[in-house]
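Novice: Provided below are the primary sequence and the corresponding predicted coordinates.
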Amino acid sequence: METVHSIFKFIPTQETYVTIGTFDGVHIGHQKIIKDLVAQAKAYNKKSVLLTFFPHPRMVLQKESSVRLINTIDERIQLLEKTGLDYLIIHPFSREFSRLTALDFVRDILVNQLKISKLIIGYDHHFGKNREGNIEQLTEYSHIYNFEVQEIPAQDIDNVSVSSTKIRNALKEGKLKTANDYLGYNFSIKGKVVDGKKIGNTIGFPTANIEIAEDYKIIPKAGVYVVKAIIAEQSYFGMMNIGNRPTLNGDSQTIEVNFFDYSGDLYGTYINVELLYFLREEQKFDSIEALTNQLKADKVQSLNYIQNNIN
């Protein structure tokens, strides 16, 4: 897959099959669209192109928006690299770009710039100024400019339509299994291991404190999670706490991981932590001793989960 950082830097060598969207999460519904796109493009000797945008349009058009994304842009790229796409175009979204009419977008971008032969889009796709473009307009324009349009219906799990918004809401509510089922992989957090207060060391539960650079990355519900990370090409399990550490009178949110069988120095390194299971909500204990006893119980429960659920 070749990544191109602007529509106008893309130079097509042959006609393209294209899909468009923010693709936050690259969830199972997205994966279905992309799989279909790649297969059809190969079958008809075309190039498969996914056009996405960054920043997220809501970040640009709604300045007060508190939208948080499932993936950072780098995580999105890594997920899309696994799909077999020929090209990923990441176009910088701006207010000026948002003013393109549906007709301008189809004629100037899809037809003239991307050399489109077929557009494959998800259910209820809208585009152009004020989201005025829809499947009916696309179909009309496709006849004028000689390309095909295919709409893929919503991907369902137990009759529930999958969407990025529903996954974000599941993460905020601590419904990690739902989020991971919809994603088709384990939600993860990547960040730099930084110095903490080292209180964990004093009670037998040393932690790696993770700092996330991207402020738009969604942080799941506060609580304790069973997690896994790959460190030096080895898998390590542990438990992660997200929250304000109320027992220790914390005043800001932290993300801390206690790895069960790792004893090396992680300071200054970047790690990617997969969230496997939501263990319990964050709570305040009456003493450090009570907290320590709960952490011991959390570890036992975590190890039981890993033994019974991880192959």
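Specialist: Yes, it's here. The structure presented is a predicted model; accordingly, all values stated were derived computationally and were not measured.

Novice: C-alpha from now on. contacts and neighbour counts both.
Specialist: OK.

Novice: What segments of the stretch 151-300 of the chain are helices?
Specialist: Per DSSP state H, counting those that start in this stretch, the stretch 151-300 of the chain has helices spanning 164-172, 176-183, 199-202, 288-309. These are given in chain order.

Novice: What is the burial count for the residue nearest to Phe260 when sequence neighbours are not counted?
Specialist: Counting by Cα to Cα, 6 or more residues apart in numbering, Gly238 is the residue found nearest to Phe260 once chain neighbours are left out, at 5.2 Å. Residue crowding around Gly238 was assessed by other Cα atoms under 10 Å; the count is 22.

Novice: how much space between Gly238 and Leu276?
Specialist: Gly238 sits at a distance of 10 Å from Leu276 (criterion: Cα to Cα, to the nearest Å).

Novice: structure B:
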Amino acid sequence: MGKLIELKNITHQPNTVVTVGTFDGVHKGHRKLINTVVDKARSRDARSVVVTFDPHPREIINPGKGGIKLLTTLKERCEILEDLGIDVLLVIPFDRDFSLLTSEDFVRDIIHEKVGVSEFVIGYDHHFGRDREGTIETIEKLGKELGFDANVVSKEEMGEVTISSTVIRKTLAEEGNVKKAAGYLNRNYLLNGIVMHGDERGRTIGYPTANLKPEHENKVIPKNGVYAVKVRVSGEWYGGMMNIGVRPTFGEDEKTLEVHIFDFEKEIYGETIQVRFFDRIRDEKKFNGIEELKGQLDSDKQKSLELLK
């Protein structure tokens, strides 16, 4: 059973297999690394620990114009890692002070002294510590000195593409290709959101929608368009279709996230629901009036039902 623990509450245990990273998305490449940690821990009868950071280090060091967009919130990451069999998720608050810690000090003072380590699993291209100067060589050198094994995991590729969080963010936000993203992630991309009051226009044409406000403001939102989705409400799954965009038919320009849940009539204002993206149906477009829009929604629903089979 995975547990989310802060540094001050971690128990020192020398027989621990550990890895370090942000693991945004917990994609196929990350999973290869995590599975190695779990397998090594089982073979050593050791504890498996993933050390991660919150907020995302780039949010502090190099956020760029709109901040760093996230594939997974901390809570989502924890749930996925727990499903993969990790014993402990150690979350270190990432701030300016922490960013100044050298890679050697991080391994000595935190990993070796506070967590305990018998084996350190690291990705082929992982850099960490101040100015990202820590590398595989740092881990191997310190392993010899402090008495732990170093294990390097190679990259994970799909076709010609090396899977990375950056590639997946682009696939979702710029292409809207949720199917391709699911291949990289090894699961459907998901979004947790709170149901807000909208203008209830959808009800008048037989397609009531739940207006969603993403749980985390920096979550990656797929490109504008219509998607076939599954929606979890109070632990139950339903089919549905989601529109992301500005509703040009009604002359609006504010981006909204609206999901129509099939065969569903409950009031769910204020509740948090989860949307999983299965496929993209079409781009958002402007219609010449309500009847044309309704005809398109009927056809979108049919297509969604076929895709969700």
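Specialist: Nice, thanks for sending it over. Computed from a prediction, not measured in an experiment: that's the story for all the values here.

Novice: quick revisit: can you tell me which of the helices of the stretch 151-300 of the first structure is packed in deepest?
Specialist: helix 176-183 (a mean of 21; mean count of other Cα atoms under 10 Å).

Novice: and it, which stretch of the second structure?
Specialist: Using TM-score structural alignment, the residues of the second structure aligned to helix 176-183 of the first structure are 178-185.

Novice: how far apart are the matching stretch and its match in the first structure?
Specialist: Using mean Cα distance after the TM-score superposition for the first structure, stretch 178-185 of the second structure ends up 0.7 Å from its aligned counterpart in the first structure, as a mean over the superposed pairs.

Novice: I'd like to check what contacts that stretch. Which residues are they?
Specialist: Identification of contacts with stretch 178-185 of the second structure by Cα atoms under 8 Å, 6 or more residues apart in numbering yields 25-28, 158, 163, 168, 171-172, 188-189, 222, 277-280.

Novice: hmm, back to that, joint contacts of Gly238 and Leu276 of the first structure?
Specialist: Counting by Cα under 8 Å, 6+ apart, the residues touching both Gly238 of the first structure and Leu276 are 226-228.

Novice: ok, and the most crowded of those residues?
Specialist: Ranked by the number of neighbours (other Cα under 10 Å), these place Val226 first, at 26 neighbours.

Novice: which residues touch that residue?
Specialist: For Val226 of the first structure, the contacting residues are 237-240, 275-279, 302, taking Cα under 8 Å, 6+ apart as the criterion.

Novice: which residue numbers in the second structure go with the top strand by length along the first structure?
Specialist: Residue-count comparison of every strand in the first structure, with assignments taken from DSSP state E, identifies strand 270-281 as the longest. The alignment of strand 270-281 of the first structure onto the second structure (TM-score structural alignment) spans residues 272-283.

Novice: chain center to that stretch, what's the gap?
Specialist: On the basis of Cα atoms, centre = their mean, to the nearest Å, stretch 272-283 of the second structure is displaced by 15 Å from the centre of the chain it belongs to.

Novice: before we move on, what about stretch 54-74 of the first structure?
Specialist: The chain centre lies 12 Å from the centre of stretch 54-74 of the first structure; the measure is Cα atoms, centre = their mean.

Novice: Any buried residues in it, and which?
Specialist: Burial within stretch 54-74 of the first structure, assessed by neighbour count using 16 or more other Cα atoms under 10 Å, is assigned to 54-57, 59, 68-73.

Novice: Which single one of those is nearest to Phe285 of the first structure?
Specialist: If you rank those by distance to Phe285 of the first structure using Cα to Cα, Arg68 comes first, at 30.4 Å.

Novice: residue contacts, that closest one?
Specialist: 168, 216-218.

Novice: if we can go back for a sec, could you tell me how far the match of helix 176-183 of the first structure lies from the centre of the chain?
Specialist: 12 Å.

Novice: hmm, back to that, what is the equivalent residue in the second structure for the residue nearest to Phe260 of the first structure?
Specialist: Gly238 of the first structure maps onto Gly240 in the second structure when the alignment is built from TM-score structural alignment.

Novice: With Pro206 of the first structure instead?
Specialist: Using TM-score structural alignment, Pro206 of the first structure pairs with Pro208 in the second structure.

Novice: my guess is that match contacts Asp199, does it?
Specialist: No - the pair formed by Pro208 of the second structure and Asp199 falls short of the contact definition of Cα atoms under 8 Å, at 10.2 Å.

Novice: which one of the two has more residues nearby?
Specialist: Set side by side, Pro208 of the second structure and Asp199 give different neighbour counts by other Cα under 10 Å, the larger being at Pro208 (18 against 8).
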